[in-house]
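Asks: A structural model of the following input is requested.
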Amino acid sequence: MINEDSVLTLDDFDEEIDGSSSDELLYERHRIVVDKGQTLIRIDKFLCDRLERVSRNQVQKAADAGFVKVNDVSVKSSYKVKPFDVITIFMTTPPVEFKVIPEDIPLDIVYEDDQLMIVNKPAGLVVHPGHGNYSGTLVNALAWYLQSDPNYDPNDARVGLVHRIDKDTSGLLVVAKTPEAKTDLALQFFNKTTKREYRALVWGDLTEDEGTIIGNLARNPKNRLQMAVFDDPEIGKHAVTHYKVLERFGYVSLVACRLETGRTHQIRVHMKHIGHVLFNDTRYGGNEVLRGTSYAKYKQFVENCFKICPRQALHALSLGFIHPTTKEELYFTSEMPADMSELLDKWRNYISNRNI
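Replies: Got it, this is the predicted structure:
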């Protein structure tokens, strides 16, 4: 017998996860007690056979992310289930009875046709409903805006957001209005043929003008609120970030980051990995004075900068892909948000005055 407190469909852990999941990280627990007569079997096959609407690939992704535990220890998908094992699964999806409620929330729509929309998300707006954020999200706003579209059901996973960005990251997102468009666009993201570029202000003066960061990403075992880079190819998901320095301000630098993959907190973690945490990234320690002088005047300047941009200084600047039906190559850009523009101007003035 298997004791299942509750069962939900496992989420896809490959995408950049918004604040509704990764920023809250309050996962529902699902407990399975293995029968005494159970023969040795891989845990991915075991769970796939016993959980409804869950594929083996989904279980493997959950295990890679550290969301599958046996006797309170995270295990790989190759783990062999034994009698009396207590399997605990952490989910990122809300309860199955949860429904998206349309809410009249303003949208900055950059482009729209009968197949898709491009939305410029402001910082602070959660993308998808989740624990602690069941309303007031971008998905709720889309449900309101598209409520007269008979083909768009906000509770149908076959339409809607194709990818996500973190709550406190601003910038461009693509929304599929039809199942065919979502399938096509999702495949482009999977095949890494989309073009995505970000702007980030990071701590420190980078040694190289440009470079590439390669490192598997998975949950930090010491802090489940964070992601971390792992050298072991068996841990986490392959991630690649290309960066180029655009401006240097002595103690901080403005960089362009081009994503080859789209993992949870990818830019934030990769930049920290090479010693350049994003400016004011509270989750990863960027809200401390990491470079500069010990003078009180400088520290006050940095504190004022934190107030101007009270979030990680990261903006999804551009997005390019092939239109799912017309096959036209589309490319969209967005302006730097006001808080980051003001922040950069403040650093420019600081450097200019310092060099006088």
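
Asks: contacts and neighbour counts: CA atoms only from here.
Replies: Will do.

Asks: the longest helix in the protein is where?
Replies: Ranked by number of residues, the top helix in the chain under DSSP state H is helix 338-354.

Asks: And that helix, what does it pack against?
Replies: Helix 338-354 is packed against helix 296-308, with contacts defined by 3 or more CA pairs under 8 Å, 6 or more residues apart in numbering; DSSP states H and E.

Asks: Which stretches in the protein count as helices?
Replies: Using DSSP H, the helices assigned to the chain run over residues 43-50, 56-64, 138-145, 179-190, 266-273, 296-308, 338-354.

Asks: Quick one: closest of these to His242.
Replies: Of all these, helix 266-273 sits nearest to His242, with 9.4 Å by CA to CA.

Asks: coming back round to it: Glu328: which of the helices of the chain is closest?
Replies: Glu328 lies closest, by CA to CA, to one member of those: helix 179-190, at 12.8 Å.

Asks: contacting residues around the closest one?
Replies: Contact with helix 179-190 is made by 115-116, 158-160, 162, 175-176, 194, 321-322, 324-325, as judged by CA atoms under 8 Å, 6 or more residues apart in numbering.

Asks: Can you turn the buried subset of those into a selection I can paste into PyMOL?
Replies: Buried members of those, defined by 16 or more other CA atoms under 10 Å, are picked up in PyMOL with:
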select buried, resi 115+116+158+159+160+162+175+176+194+321+322+324
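
Asks: Go through the longest helix of the chain and flag the buried ones.
Replies: Asp339, Met340, Leu343, Leu344, Lys346, Trp347.

Asks: one more to put side by side:
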Amino acid sequence: MKQPPKKENKDLTFQVTQPTELLNFLIEKIHGKSRNSIKSLLTHKQIKVGNKVVSQYNHPLNQGDIVKVTTVRHEEKKLIGLRIVYEDKYVIVIDKDPGVLSIATETEKRGTAYSILSEYVKEKHSQNRIFVLHRLDRETSGLMMFAKDQETQGMLQHHWDRSVRARSYVALVEGQVNQPQDTIVSWLKEGKTFVVHSSPIDNGGQKAVTNYRVLKNNRYYSLLALDLETGRKNQIRVHMQSIGHPVVGDKKYGATHNPIRRVGLHAMELSFIHPITNQLLEFSTPIPKKFTAVFGAEKSDVNIRRVNKK
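Replies: Presented below is the predicted three-dimensional model:
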């Protein structure tokens, strides 16, 4: 009986001849695939440098490195409420869905980003743990990171301002913001009812600085890019309320409209210096389609760049 032909092995192996970055190297070496197709290979963990799976676009390559491309997708258990954007021995970067708590509260212990990731790392080894570095509000979506050991947590927390190079957000706010870009500076203090109040003068609270730029607007809504110089509790939400343009869907801080059925705040960019390798890691996620749909655009056609600080 004739045997069926063996399936052709399409795995590829390349040797690096000069220093470069991973995505640029793959685009040069893999012919017949678009840039997005090659990014998909990285996203689905089909690229190895040496024996290590790498998904980071700007991973540095050195002369002599061996890069392997496999046709087999790395399938992992789907994590409900978040996606892992990057993971190594020391940190995990995730893209969190709106509606998911960052960490547990007295009344809600399960289904948080922390509990989901704890279960995920314990599947690999029962002694594995994760450690909180910062938080996002429940209704804010986007990028967060956790440490995978206490030493890494301490290094990042103690040098947070120096290590974290950018935390950028997009916000859909009520009304037409007429100032193309501006910097908001105020002091934030939390009251007894857990509402944070903003004061233009020092009220004994924490100084907060938010830079914003208008990406799109109409008579009813504005889409803003925001860079934070400080990371105070509810900072963006309070600052938007203070200029008369509360974040869409944020009833706690003055919103009266919610066309997108969620709070219009998304943590879009995160970059930091890795505490162990000293490498700059940069991550970004797309603007949620709901945010641009209110302007009649299904896809984001806005130009994102760093907000110029005054």
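
Asks: Select, out of the helices of structure 1, the one closest to Met227 of structure 1.
Replies: Closest to Met227 of structure 1 of the helices of structure 1 is helix 266-273 (CA to CA; 6.5 Å).

Asks: average distance between that closest one and structure 2?
Replies: Averaged over the aligned pairs, helix 266-273 of structure 1 sits 0.5 Å from structure 2 after superposition, using mean CA distance after the TM-score superposition for structure 1.

Asks: For that helix, which helices and strands make contact with it?
Replies: Using 3+ CA pairs under 8 Å, 6+ apart, helix 266-273 of structure 1 is in contact with strand 223-230, strand 240-248.

Asks: Residues contacting that helix, please?
Replies: Under CA under 8 Å, 6+ apart, the answer for helix 266-273 of structure 1 is 16, 202, 213-215, 217, 227-229, 239, 241, 257, 277-278, 281, 284.

Asks: Nearest residue to the equivalent of Leu116 of structure 1 over in structure 2 in space, please, no chain neighbours.
Replies: In structure 2, Leu116 of structure 1 lines up with Val91, judged by TM-score structural alignment. Nearest residue to Val91 of structure 2 in three dimensions, chain neighbours excluded: Ala147, at 4.4 Å (CA to CA, 6 or more residues apart in numbering).

Asks: Distance of the counterpart of the one you found in structure 1 relative to Tyr145 of structure 1?
Replies: Under the alignment (TM-score structural alignment), Ala147 of structure 2 pairs with Ala176 in structure 1. Note on Ala176 of structure 1: its distance to Tyr145 of structure 1, by CA to CA, to the nearest Å, is 13 Å.

Asks: Flag every buried residue along stretch 229-239 of structure 1.
Replies: Val229, Phe230, Ile235, Gly236, Lys237, His238, Ala239.

Asks: What's the match for the last one in structure 2?
Replies: Taking TM-score structural alignment, Ala239 of structure 1 has Ala208 as its aligned residue in structure 2.

Asks: give me every residue that touches that match.
Replies: Contact analysis of Ala208 of structure 2 by CA under 8 Å, 6+ apart lists Ile184, Val185, Ser186, Trp187, Leu188, Glu229, Thr230, Gly231, Arg232, Gln235.

Asks: swap in Phe272 of structure 2?
Replies: Counting by CA under 8 Å, 6+ apart, Phe272 of structure 2 touches Ser163, Val164, Arg165, Ala166, Leu280, Leu281, Glu282.

Asks: Give me the number of neighbouring residues for the fourth one.
Replies: When you say that, I think you mean Ala166 of structure 2. As a burial measure, Ala166 of structure 2 scores 17 neighbours (other CA atoms under 10 Å).

Asks: Trace it over to structure 1, please.
Replies: Under the alignment by TM-score structural alignment, Ala166 of structure 2 pairs with Lys195 in structure 1.

Asks: Grab the nearest non-local neighbour of its match.
Replies: Counting by CA to CA, 6+ apart, Gly320 is the residue found nearest to Lys195 of structure 1 once chain neighbours are left out, at 4.6 Å.

Asks: Give me the neighbour count for the one you found.
Replies: Residues within reach of Gly320 of structure 1, counting by other CA under 10 Å, total 16.

Asks: Next, find the distance separating it from Arg196 of structure 1.
Replies: Gly320 of structure 1 sits 7 Å away from Arg196 of structure 1, taking CA to CA as the criterion.

Asks: Now do the residue nearest to Phe46 of structure 1 when sequence neighbours are not counted against Lys69 of structure 1, distance only.
Replies: Excluding the flanking residues, the one nearest Phe46 of structure 1 by CA to CA, 6+ apart is Val81, at 7.6 Å. Val81 of structure 1 is 11 Å from Lys69 of structure 1, where distance means CA to CA.

Asks: next one: Gln147 of structure 1
Replies: For Gln147 of structure 1, the distance to Lys69 of structure 1 - CA to CA - is 40 Å.

Asks: which one of the two has more residues nearby?
Replies: The neighbour comparison of Gln147 of structure 1 against Lys69 (other CA under 10 Å) goes to Lys69, with 19 against 14.

Asks: Identify the residues contacting the more buried one.
Replies: Residues near Lys69 of structure 1 by CA under 8 Å, 6+ apart: Ala63, Val75, Ile87, Thr88, Ile89.

Asks: Can you find the partner of Leu26 of structure 2 in structure 1?
Replies: Using TM-score structural alignment, Leu26 of structure 2 has no partner in structure 1.

Asks: Secondary structure element for Leu26 of structure 2, which one?
Replies: Here Leu26 of structure 2, judged by DSSP states H and E, is contained in helix 22-29.
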